[in-house]
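> the following comprises the amino acid sequence and a computationally predicted model.
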Amino acid sequence: MKAKLDLHHRKAEKARLEMEKDGNLSQIPTASISMMSIDLEQVLFLPTLTHTQMFYSRQLSCYNLGIHISDTGTAHMCLWDESITGRGANEIGSALLKCLNLPALNMKKNLVIRSDNCIGQNKNKMLLFLFIYLVHNGKFEKIEQKFLVSGHSYLACDRDFAQIERRKRVTKNYVPDHLEKMIRSAQHKNPFNVIRMNREDFKNLQEISDSFLNTTKLTISKACWIEVSKKNPTLVRTKTTFNEMEEWTSCNVLKRGKTLSDLKTTPLPQLDCKNRISQEKAKHLEDMLDYIPLAYISFYTGIIEKTKQNNPE
């Protein structure tokens, strides 16, 4: 047991040192890599109410994907709520794509992405497809995704989220616009950039990755390091450790019958975004209307009505 624990801690320390090395390298002006950390903040709930009844009520869930760029020390926060869609791999990949397409985002040609080991959100075929898509279309020459050891989070996003949580404790937020303002004001030096995610921003990465990729031989769940390069974007290389002595394992993930030309000419399909608010939660939100300032009631009556229409009793 002690030997396993020691090995676990050595792997965690190696992952931390690897991230530190990438971060320092990305800050050198002449370096060829950019490094970013991505993570989903714990759910932000609306509205902010102090009435005792609210402690037992279900509130509106809002999602915030943090993207921290080590090169410049800047952070982007992609914000949406459950009346728009959920928080799976389609949503995470779509938010990352929107951020990477920002005109003002001056990224180098080699990108290193740091994330935790959550298979459902960060370690899956949908994000892998996105990396292949971006490299094949010339956005980057190489994308590497490196995963932290479970239980050991050293991401810069965690520090950003701590700032947001401190600010949230001293503000009243009733609607998503308030959350946006609160997040922008959470850090005075180098303020966070908030990216509001709309329905049209979300892509169905699952549908298109299922169409193009076969990852059964990739064993992505065991990888701690994934590499996609311009030379052959669908020949994905992986490692299970950050040990320099470990050789790369290569796997061609392009489905039989598909070509890279097909990949370049196929548009990303839109995600069929669905309101994720349950009837029970809609009733709880309706009960809160008496405690919400009049100016913000229309926001809640709108999503309550849509929920009732989508889920008739």
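Now that the structure is in, tell me what you want to look at. Numbers count the residues shown, from 1 in each chain.
> please make it C-alpha for all contacts and neighbour counts, starting now.
Will do.
> and the helices in the stretch 151-300 of the chain, which stretches?
For the stretch 151-300 of the chain, applying DSSP state H, counting those that start in this stretch gives helices covering 156-168, 176-184, 205-212, 260-265, 279-288, 297-310.
> do you know which of those helices lies nearest residue 95?
helix 205-212 (11.6 Å; CA to CA).
> run through who's touching the closest one.
For helix 205-212, the surrounding residues in contact (CA atoms under 8 Å, 6 or more residues apart in numbering) are 89-90, 93-94, 125-127, 129-130, 254-255, 258, 263, 268-269, 271.
> quick revisit: select, out of the helices of the stretch 151-300 of the chain, the one closest to residue 137.
Of all the helices of the stretch 151-300 of the chain, it is helix 260-265 that lies closest to residue 137, at 6.6 Å by CA to CA.
> alongside the first one, take a look at this:
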Amino acid sequence: MAARNAMSNQERECLQKELATHQETAGQGYQSLHKDKEAVKKASNSTIITFDMMQNLPVPTLTHNSMFYLRQLWEYNFGVHDCTTDSATMYMWSELVAKRGADEICSCLMQYISNLPLQVKKLTCYSDSCFGQNKNFEMICFWNWQIVQGRFSQIDHKFLVRGHTYLPNDRDFSHIEKKKDTAVVYIPTHWEELVRKVCRQKPYTVKSMVGSEFKDFSDLVEQHTRRRKDSNKKDVLISKARWMNFGQGVDQHGREVKHLNEVWLRYSYSLDESWSKVSLLKGRKKIPPATSISLPIKYPNGHSILKTKVQDLKKMIPYLPEEHKQFYIDLRTSNEALHEVVIPRIAADWSLVADYLEYEVEDKKLIREKCHHDPLKCCVELLENWLSTNKGASPKSWSKLIEILRQIKILTSITEIIVQDLAKAGVFV
């Protein structure tokens, strides 16, 4: 019994030490934020921002009993708070427009940066450590690209400790949360109107994001290398990093050093800690990323939602005001997007439909006849069959469809159009 009590005491002491270290690190994070705020006030070429995603906002906000069993549409809100001017900008969109991943965060930040004064050359950012949105390799590539383009000379991105991430954005969001229970919202734009008016003393700037403003950063990421070892052959632990530095930084000896196409990492907020220096150059030849990269639109036809969710939303129509019913009547599923976006492109080429069906189906003669009488219907049946057998397919499995199309000697340009449209329509989600 005594040994058991002694062991529990040891475990208790260990946990208390871990808690003390955790709280100390969290305190250092807030101190760093405060010091950076004060430093920026003395530098006209610097600014400091914090950013965060708000909890999803439901649409519509009906109070009918049936709502408990039905899934609502989500409105997303990404907030950027300028600590220099103490102003907030909200980037808002619904899940019909885009998702809420790293591409979306980088797209919003790109919009924000485009509105910053050109004399701002040093940017300091604070955020939480959400891996899917803020603390990932895509964000590293995005910040490095801003340096390579010459937009900034130095970028510092610092991450607060989990559980202690109270940022100015949370204060901004609290004003919206207070109105959440009483808000009358029937369509996504109603939330945007509410957010514009929610803070009377210093109204928020609200930017309604559209599909063409969300970019696909995969080409940018491809021009960088994700390395597992730093310049000293030590493991690179992005998940544990508290501080990322790009462009130029001050080393532990107080010297200012320029470093292009490198990310410097620290695992604390201490100025005395040595940087973990990681090259981002592509491959063994150390190829630098291009200064100008074409970023394709990620959702040119919008982001389709699941059929079951659309069905739930349509069940709400009887409880909505007449003027807002059409919005829900017009909602389309992934399969409906297939018919509207993809099929019209393919149906125009009769030989394409016939050859495709002949390749895929055993009874070629019967399919030939069907295709001759109604090529559009046959094309629809074939594609729907492919989608049903490949339900939940990841982007990697698209290569299977590409290979099928190429084997039947379809022009590469047509192949790419078909596959891109399938992806954009959301039929693989």
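Thanks, I have it. Treat the numbers as computed from the prediction; the structure is a model and nothing was measured.
> thinking again about what came up before, and the helices of the stretch 151-300 of structure 1 as TSV, adding mean neighbour count?
Shown next, in TSV, are those (neighbours: other CA atoms under 10 Å):
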stretch	mean neighbour count
helix 156-168	18
helix 176-184	18
helix 205-212	18
helix 260-265	12
helix 279-288	17
helix 297-310	15
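> thinking again about what came up before, between the contacts of helix 205-212 of structure 1, which sits nearest residue 204 of structure 1?
When those are ranked by distance to residue 204 of structure 1 (CA to CA), residue 271 comes first, at 4.3 Å.
> in terms of contact, does the closest one touch residue 198 like I think?
No: in this structure, residue 271 of structure 1 is not within contact of residue 198 by CA atoms under 8 Å, at 11.2 Å.
> residue 277 of structure 2 versus the most centrally placed residue in structure 2, what's the distance?
In structure 2, the C-alpha closest to the average C-alpha coordinate belongs to residue 101, at a distance of 2.2 Å (CA atoms, centre = their mean). Taking CA to CA, to the nearest Å as the measure, residue 101 of structure 2 falls 27 Å from residue 277 of structure 2.
> what do you get for residue 154 of structure 2?
For residue 154 of structure 2 relative to residue 277 of structure 2 (CA to CA), the value is 15 Å.
> hang on, the earlier thing: closest to residue 235 of structure 1 out of the helices of the stretch 151-300 of structure 1?
It's helix 260-265; of these, that one is closest to residue 235 of structure 1 (CA to CA) at 11.3 Å.
> other SSEs contacting the closest one?
helix 125-136 (3 or more CA pairs under 8 Å, 6 or more residues apart in numbering; DSSP states H and E).
> average gap between the helix it packs on and structure 2?
Helix 125-136 of structure 1, aligned to structure 2 and superposed, deviates on average by 1.1 Å (mean CA distance after the TM-score superposition for structure 1).
> contacts for the helix or strand following that helix, please.
Next in sequence after helix 125-136 of structure 1, counting helices and strands by DSSP states H and E, comes strand 142-147. For strand 142-147 of structure 1, the surrounding residues in contact (CA under 8 Å, 6+ apart) are 15, 109-117, 131, 135, 224-230.
> could you point out the longest helix in structure 1?
helix 2-26 (DSSP state H).
> does anything pack onto that helix? Which helices or strands?
strand 33-40.
> what span of structure 2 is the strand it packs on aligned with?
Per TM-score structural alignment, the counterpart of strand 33-40 of structure 1 in structure 2 is residues 46-53.
> ditto for stretch 239-248 of structure 1
Stretch 239-248 of structure 1 lines up with residues 266-275 of structure 2 when matched by TM-score structural alignment.
> quick one: residues in contact with that stretch.
Applying CA under 8 Å, 6+ apart, the external contacts of stretch 266-275 of structure 2 come out as 25, 28-29, 32, 240-244, 251-252, 264-265, 276.
> any idea how far whatever residue of structure 2 lines up with residue 133 of structure 1 is from residue 293 of structure 2?
Counting by TM-score structural alignment, residue 133 of structure 1 corresponds to residue 145 in structure 2. Counting by CA to CA, the gap from residue 145 of structure 2 to residue 293 of structure 2 is 9 Å.
> got the contact list for the residue nearest to the centre of structure 2?
Here residue 101 of structure 2 is in contact with 132-133 (CA under 8 Å, 6+ apart).
> from residue 219 of structure 2, how far out is it?
Separation of residue 101 of structure 2 from residue 219 of structure 2 (CA to CA) stands at 16 Å.
> okay, strands next: where are they in structure 2?
Using DSSP state E, the strands of structure 2 run over 46-53, 57-59, 73-82, 87-94, 122-127, 154-159, 205-208, 243-250, 256-266, 276-279.
> so which of these is nearest residue 421 of structure 2?
Of those, nearest to residue 421 of structure 2 by CA to CA is strand 87-94, at 21.0 Å.
> filter the contacts of helix 205-212 of structure 1 to the buried ones?
The neighbour count (16 or more other CA atoms under 10 Å) marks 89-90, 93-94, 125-127, 129-130, 254, 263, 268, 271 as buried among those.
> which two of the residues you listed have the greatest separation?
Taking CA to CA as the measure, these span a maximum distance of 22.3 Å, between 254 and 271.
> what is the aligned counterpart of residue 156 of structure 1 in structure 2?
Using TM-score structural alignment, residue 156 of structure 1 pairs with residue 168 in structure 2.
> shouldn't its match be in contact with residue 50?
Yes: taking contacts as CA under 8 Å, residue 168 of structure 2 lies within contact range of residue 50: 7.1 Å.
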